Each structure stands twice: as C-alpha cells, then as structure tokens.
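> this one's structure only:
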C-alpha cells in the first residue's frame, strides 16, 4: 500500500512515489527529508508537529489546501514558537525547552535552554548567529548563541508579559511586544541598550510581530482589535493595515505579502494579505491549532556588507570624477584648437598642392579635385574637418581630428 502515489511499473507491477521533498521507506510510507527542504517554504508550528508548505499555496484557488501541508518534525509537546536561519539552515523552536535542529540529513534536535516559561516569540540574528526569545512567564528577553554555549538575559527591567520578538541584524535593532497594561512595542540595540517605546496604548494588545527591513516598519497583531498595524522603527506613523479573522499567533513577510498564523477553537488558519493594497490574498484552513509561522528563504534575510557598500560608494564617486575630468579636457581641447587659415594647402599623393576652399558658413561638404580618391572638407566656425572617402561606393573612413591630416 502506497501512502502518496502508486504508479505502474514493468511486468504489471507497481511502484510507490512520494511527494516532492519526501523520501520513500521500504514499507511504502513517505517521510519528509529535512535535508531536502528547498526554499522558499513557509514553516509553521502545529500542536504536535512542525510543517511546511509552498508560498504559492496561499494564492492558489484549490480545495482542501491542507493536504499540501507536510509535516517535517513530529514533537511530543506543543510548539509555541519557531524561527529559522535560511543561510545556515538552522531551525529553532520552543516547547518546554528551546531546541535547535539543522535542516540536514539525519540531524537530531538539541536543547539549547531548559527551565523556561512559556515562549511565544523567537527570532534569529543570522549575521551574528544568535537566537532570541521572549519569555512570557519569566518576563524577560533572552539571547543565546546557536550552539547554546552562551546564554544570557538581554532585557528584564520593566518587561511585562512579552509575547513576541523580532530582529533586524543589519540595523542592529531588536523589537518586542508586551501585552501588559498598557500594551507596548519596544526596541533596543542588540545588546539591550538604548531602549525606546514605539507604541504605548491601553487599547493595544500586541501579540505577534514581524519586520519590513526595506521600509523599516514593525508590523504587529493587535489582539484587542483583531487587526494588523505597523509603526516605523522610530515610532512614527502608527497605521492600521488589515483586519484579521481570528486571533493572530504569528506573522511573517515574504515578498509583497504578509502571512498570519491564526488559531480559533482548536483549529488553525493561514491568512495572507498584500502589503500595499491590503487586499486578502488567500486562506488555508487547517484542522489543528497553529501557533507560529516563518519563511525559509535567503531573500528574507539580507546581509548588507557595510565595508563593501563603502568601497562601492567610493569607487562610484571616483568613477564620476574621472568622467567629469575627461569631459572637461575634451571640451577644453576642442575650444582651444587653432582654426585653419584660409588658403592653406594640402598635398595629395601625387605631390600636387590643393587650396582649401574658403569657409562655408553652413558647413556643407565640398569636394576637393585633383586628389586620389575623393576628399571632402567640412568647415564650420572657422575650423576644418578632413573627411577621406575611399573609391568604393559602400562606405567611408572618417578622421574626426580637427586640423589638416593626410589621407
């Protein structure tokens, strides 16, 4: 019995075939191969597993989309948060522990941190290889190296019920939400210094957060009003972007779309909308609770080389200066060429002297008799250009040097 597909083979036999990114077992069943996960894919946390699906599924108008969502990791506990580093293929998730797994063949998960409270938000710094999480029960923001060797408390003072965390490694900033009274969106440098309150409102209950790195916006789900809002990194332009169907547990951005993981009555919903038009892009119903969502794709995690950017800017400026100098020298030499005196002579190949015609005010080409082939001169503003035309009717040689020259 084949789990996915059964196809005809030679001699009337059949063969089992699995969906893409699955491997076939000897008993005909199929299991996902973590080492064969190919971006881009959305990764979601369900009640008993971590699963993935193609981003296009959100936009397709097909029925029963849930069948195309595939489990990659089975877990014995609820997964309440997750985040992924697409460059190192590292997946981090929270149960009663903070765990990590490499999306490679045969890799097993390892615990980075035990003795934690409820963790509903995680994020990675894919440049410095650190993972952050917001501990709702212990009221602090934590940070750990990818291998778990160094773990420390980043922010704890005046932190009340933190729900989510998001990181912009290129801007060296971290953001988190708190659902105390009032609800807040805060930010700080990656070392926990320079804390700033971006949103502070009794009508806000910010749960999930995600970042638009290009526009430098913090998108967050306001559970109080069931809507999605955004605020700039500097705390300006607090704006409502969308109204969700249910309580939003997770947010992520891929290309021009924002995807939301929602939970209601032990069921889940993946909902997506366009950032600019704010129109609904698609829905995926799931017969399970969904607690988190992230996108596995390198384009979502840019690495800006500051040194390379500086060098590129310097080289660009130097190139512009060189071009300007060349243009100035060209026009200077052109304006300072000596005009040809009227009555000047040019020798042809037979040794004959030929007098150049007087200046032609409209610059017409005038033939010069007695020379081998045909030689024309164009006189404009007191300067002569000698143009040599060969005897063939198909073309001519043009010497764009001002002054007299031989043919």
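That came in fine, so what should we check first? All values derive from a computational prediction rather than experimental measurement. Numbering: from 1, shown residues only.

> contacts and neighbour counts: CA atoms only from here.
Fine.

> helices along the stretch 51-200 of the chain, start to end?
Assigned by DSSP state H, counting those that start in this stretch, the helices in the stretch 51-200 of the chain number zero.

> please enumerate the strands of it.
70-74, 81-85, 90-94, 98-102, 110-113, 119-125, 130-135, 140-145, 151-155, 162-168, 173-178, 183-189, 196-201 (DSSP state E, counting those that start in this stretch).

> helices and strands around the fourth one, which ones?
To tie it back to what came earlier, the one meant is strand 98-102. Contacts defined by 3 or more CA pairs under 8 Å, 6 or more residues apart in numbering; DSSP states H and E place strand 98-102 against strand 90-94, strand 110-113.

> which of those sits closest to residue 3?
Shortest separation from residue 3 across the helices and strands packed on strand 98-102 is recorded for strand 90-94, at 27.0 Å, computed as CA to CA.

> now that closest one: buried residues?
The neighbour-count check on strand 90-94 (16 or more other CA atoms under 10 Å) flags 90-94 as buried.

> same question for stretch 128-135.
Residues of stretch 128-135 classed as buried under the neighbour-count rule (16+ other CA under 10 Å) are 130-135.

> can you name every helix or strand that the helix or strand harbouring residue 44 contacts?
Per DSSP states H and E: residue 44 is located in strand 41-46. Identification of packing neighbours for strand 41-46 by 3+ CA pairs under 8 Å, 6+ apart yields strand 49-53, strand 81-85, strand 290-296.

> below is structure B, check it against A:
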C-alpha cells in the first residue's frame, strides 16, 4: 500500500488496511484499490468500526463530492435533497447516508445500504455507494442494460425507470425494472419489490382444476398422480387413503368404491352396484382351461383372472408376454444400455470405468473440476479433493465462460469491458497472459467453444445476434441476426455440426441450427418462460441418446430434452434450490448449476434430480459454469483441413449440420459486405440487385422480419 498526493493506492489483493481520511474509519480492501488523479477507486468490500458498511462498492471520491460512474454529469442523474438521494440512472450516495444492517456476505441490492439520517457512519467527503447490477438473467426481474457495465437502475430502488424503457409486452415494477406482462398476478413475485403481485384479485380455479396451497391451479387429473405438479407439492398430500385401491387385499367397485377383497363373492352386497357379487364369475377358476389364454403365467382371482410374465418380460396385450426394453427407462444405466432378451447390460464409453458399487461411469484421468465466473473473478473447484482456487482475478463484470480443453485455454466475456478474452492455463492450472479476442461486443451473455474447428461462438443480447470468430478473433461473422428476441445461453456440438441457444424473448424458446447458421428449428416452445443456461450431453452420431439440459428461472425448473426436441423430462422443480438458476453443466451422472438468488452452486442426479448437494455458497455473484475435463470434448475430424487449408475457403470455413449421410461436411462464409461466388469458396463484394429506394436520412429504419421470426 502506498499513497500519491491525496490519494491512497493499494495493490495488495487481500486484507490491506487503508485509511481514507473518513473520520479515522478504516476500510478493508479485499480487491485492488487504485487511484485516478486525487480520487480513490476501489472495488472493495467495505467494513467500518461500529456500524459496518458491507456493500461491495466502487468507492470514488473526487473533490469531496458525489461522483457518477462513466464520467457523466451527476446533476443529470442524481438529485440530492438534504441527506436524501434520488436514484435514476447512475446513483451517487452521500457518505452521511450510508448505513448497513445486511448480512456480511450479501451484496444483492441497493437496499442493503439503508438510508439512515440519525446515525451517520461516515463523514464527508461524499462517496458513491454503487452496487453492481445484474442483468435480467442474473436476478429476478432486473432488465438488462445495453452496455452491461455495472449499472442497473432496477437495483437503485429509489425511483422507477421512465415508462418508455419497458416494451409493450412488459410491465414496469415499482422498483423500476421491466418484466413480462403475463407474469403480473401469477402468484410468483418477479419484481424486486413484489409490486407485480400487489392488488391482485383473489385467485380462483375452475371446477376441473385443483387449487394448490400457494393459490396456483393445476389440472384436476394431476392430483395424486405421484408427481409434484404444484410448486409446493400440495397436490400429492394425503393421497394414499383417498385414491389408492391397489394390492391383493383390495377390490374397486365399478361404481368407484374400494372394499376389502374378503368381502368379494361373500353373497352380500358390499358394492352399491353389486359388482362384488357376479354370479357367473365367483369361485370360477379360469386358469384351468387353456391356462386362461395366458402365454406364460395365469393367476386366478376371486373374480376373474390375470396373466403375468416371468422376470425380464412384460405383457403386450394382457395375455402375451414379450421382451422388456429396460433401456427405454432413463437412468437405468449410467451411459450405455444394451437390451437383452429377458434383461439388459450396462457399459461405459471409452475413457470411463464403471464403479462396481454404484454402477456410475466414472471418468479416468485427471480430477474433473468446476470452473465458474463470479463476476469479479473466475474460480475453480475440484470435484474430488474440493480444492478451491481463484484462476482469473480483477475482472469488471465477467459473465459467460467456456474452454478449449485440448489447448488448456479458457474464454470469457466481460460485459463491463464489452470484450471477450482468453488465457492459457499452465500445468498447475495457473493462467497466463490475458488476450483480448474480440472487442466492441455490446452484451455478450453466452459463449461457446468449437474445439474441433477452433472457433468461438457468442450471443449478443443488445444487437440480438449470434456470431462466430476464430480463436484469435482475426476473422468473424454474424451468423444469425433475424428472429432473435433476447438470445442468451448457447452451446455447440461440432461433431454433429449443430448450434443451440435459448431465447428469453416473448415467446421464450430454445432453438438450434447448423453451426453455419443453416437448418434452423425450434426445439422447445411450450412450458417455458425464462430459459437461462443450456448445456449438452451429446453422443454423436447417436443423437437420440444425446440430451439438452436447461434451467428456467421463472418456473424454478431443470429439464432435459433429446436433441430432436422429443422425450422431454422434468429433472427437478424446486423454488428452494432453483430460486434463480443461471447456468448449468453435466458430467458423469451429475448436473451442476449456479443460482443467483442463493449465491450458490448445487449438484444433483441428472436423471432424477435427487441427491441435491451444495458445493459452494456465500458467493459474490455466480454466473456461468463448466466442467473442466478432457473427456467432455471428444476428438473429431476437422473437415476444413481434409482438402487443403481452410477447406479452400477464402475467408471462414464452418462445419455444416450432419442431418443425414449426404450432408456436406462444411460450408464457406464471407465477411460482412461480401458474398460467396458461384464456386462456393471465394468471396466478392455484395451486389445489390434490388430497386433503389430513397430513404429519409432522419427516419429510423427498422429491420425487416426474417424468415425465422416468431409469429
């Protein structure tokens, strides 16, 4: 720690005590403190003696006054009246107004720097209590800003954002943020201040629906079906005696009543409709004649009979037994299931060994680890020894993350710097020099690595595009720019040539296309509201066994679907563990996810959602997450190198989707403003053959809807 003029400069990363001349109160600077002129700019967690201030803030003092981020005129954004603060865009908080009664590890919102006029904790100079923002993907209801630097008006909590900030399909919360209009009065608070659930009419269910204890409604047929259809599980409470009439000691009357089997054929009317006393069937053993027509086992009952099968077989038509395909049951094997006559066998993919006790296919080789962004840094957590380290530090607003394992390289997007970076990890897992791959990227909220063709894909929330570049960023291309509302998480499978992404827009959905932007289609469009993270479990060329997993922050749900959009499964629905999930990743038999509301990382069984465990908690702001292990990215052929350099393409060579055996292996694409020549390899300047149109230079030009625009 050292000083320069009136400034304090601190480069110590931990526990560096500095005095800022604020009435002798000390500040514990846990991250880097630096100066700008006579100002102190410090990304810190702030504690003072007595009344503690524990907000993670940017502390900026300039000429004993309130300063606003991004060198804007404070008077345009922050109105000070006495000790009160009016917050709108960039908000400065007087030091005399800072007081905290919040949890020592919580930095969720502005309310944790409570205004308290009677007990000032810091004296002038004024400082800026500037809480880092969440985008809409990070916290309930917070609307994403175009620049994604650390501002978030929704977290200021003093004045609402001007109504013009919300679109026609959205409503504005009292706390300022925008949410989907259809979330109003749905029983689940989405606004930070809960204003979307205020003054709502009493919720009633239609006669054919079941009303959950939380007031929501589900179909009446879903009550007591063995599944949690109500978020609180109330549809499965007290069901046993009310609905079950099974087992050898029970008999269900045709009129619906349930009686003891001992009362059947006792020559007394126990069922109102006399169905317990059929004269021709009582005491008749149908199995004595031709085995009752059963192909295997015949079991005589008091009334009638039933056919049964030996183990490994099942009834096909109530009488004939056939082989059971146990492999159709998800999770019956950890990875590979081989159906046999009368049974099945489990095997593991290359590189995995089956645990003899649990039957789980475990990865061979180095210890797998979780790598996740924590907004201000990137961290690593071993899944076996639980070694916990910081691998990239001093970041501004790090969100999206992916890696190229064969090159020991990680890529991440920083919303504050509007850039995508990379670094190489050495053998000890320590990062090297940070390289800027792409700059002037507006709002990169999703990043995916093509480890075979050495390309980087990302989604941009502000420009509503999905783009691709080389690893070094020298060549890049906007791949999709039409029909995207709010593109978020993305994933790629270069073995099959497909790209997948989630879209928060209205209507929300999950889509896929070729990694060259062709063959676009919707995978999930129903029972989906806020799809945040997606991840793939791919077994190319058997795409049926591959799965896409995603988390829905509105429905508090983790689901999966096959890569054709079929065989959808609900893995877990829990407001407790999926309060506001952001990203997820899958490895072996486990699924792992980050949760912004709980500031934690969880893991569970990927088939059933059972065995939920907490791997990390009390985090600053967990965002994207991946499993780092070489077996996740399987080796494959780079077809662009099979016939010369770059597939003969003059610009970029991208993998094509492998729809069938006749599909091309790759296609060439050109930079912006150019198009392919007839040979499909070389690029030329685009020729505009359309009729010239005079356009008013002052008018706003809206893009035409593309062929894939949602209806």
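Everything's here; your move. None of the values given here were measured: they were computed from a predicted structure.

> what's the mean deviation for the strand holding residue 44 of structure 1 versus structure 2?
Superposing on structure 2 and averaging over aligned pairs (mean CA distance after the TM-score superposition for structure 1), strand 41-46 of structure 1 comes out at 0.7 Å.

> mind checking the strands of the stretch 51-200 of structure 1 for the one nearest to residue 397 of structure 1?
strand 162-168 (60.5 Å).

> looks to me like residue 314 of structure 1 is in a strand.
No - assignment of residue 314 of structure 1 by DSSP: H, G, I helix; E, B strand; the rest coil gives helix, placing it outside any strand.

> tell me which of the helices and strands packed on strand 98-102 of structure 1 sits nearest to residue 374 of structure 1.
For these, the distance to residue 374 of structure 1 is smallest for strand 90-94, at 76.0 Å, taking CA to CA.

> check the offset of that closest one from the chain's centre.
From the chain centre to the centre of strand 90-94 of structure 1 is a distance of 21 Å (CA atoms, centre = their mean, to the nearest Å).

> coming back round to it: reformat the helices and strands packed on strand 41-46 of structure 1 as a markdown table; add mean neighbour count.
Below are these laid out as a markdown table (neighbours: other CA atoms under 10 Å):
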| stretch | mean neighbour count |
| --- | --- |
| strand 49-53 | 21 |
| strand 81-85 | 28 |
| strand 290-296 | 28 |
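
> mind putting these into TSV with distance to residue 215 of structure 1?
Listed next are these as TSV, based on distance: least, CA to CA, whole Å:
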stretch	distance to residue 215 of structure 1
strand 49-53	27
strand 81-85	21
strand 290-296	18
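
> closest to residue 322 of structure 1 among the buried residues of strand 90-94 of structure 1?
When those are compared against residue 322 of structure 1 (criterion: CA to CA), the nearest one is residue 90, at 46.4 Å.

> so who does that closest one touch?
84, 100-103 (CA atoms under 8 Å, 6 or more residues apart in numbering).

> against which helices or strands is the helix or strand encompassing residue 584 of structure 2 packed?
Take DSSP H and E as the rule and residue 584 of structure 2 turns out to sit in strand 581-587. If you count contacts as 3+ CA pairs under 8 Å, 6+ apart, strand 581-587 of structure 2 packs onto strand 531-537, strand 547-552, strand 590-595, strand 625-628.

> burial of residue 155 of structure 1, as a residue count?
Using other CA atoms under 10 Å, residue 155 of structure 1 is surrounded by 18 other residues.

> make that residue 126 of structure 1, sorry
Counted by other CA under 10 Å, the residues lying close to residue 126 of structure 1 total 22.

> what lines up with it in structure 2?
In structure 2, residue 126 of structure 1 lines up with residue 451, judged by TM-score structural alignment.

> quick check, that match in contact with residue 633.
Yes - here residue 451 of structure 2 lies in contact with residue 633, judged by CA atoms under 8 Å, at a distance of 7.1 Å.

> so what sits against both of the two?
residue 405.

> wait, which of the helices and strands packed on strand 41-46 of structure 1 is closest to residue 276 of structure 1?
Nearest of those (CA to CA): strand 290-296, 19.4 Å.
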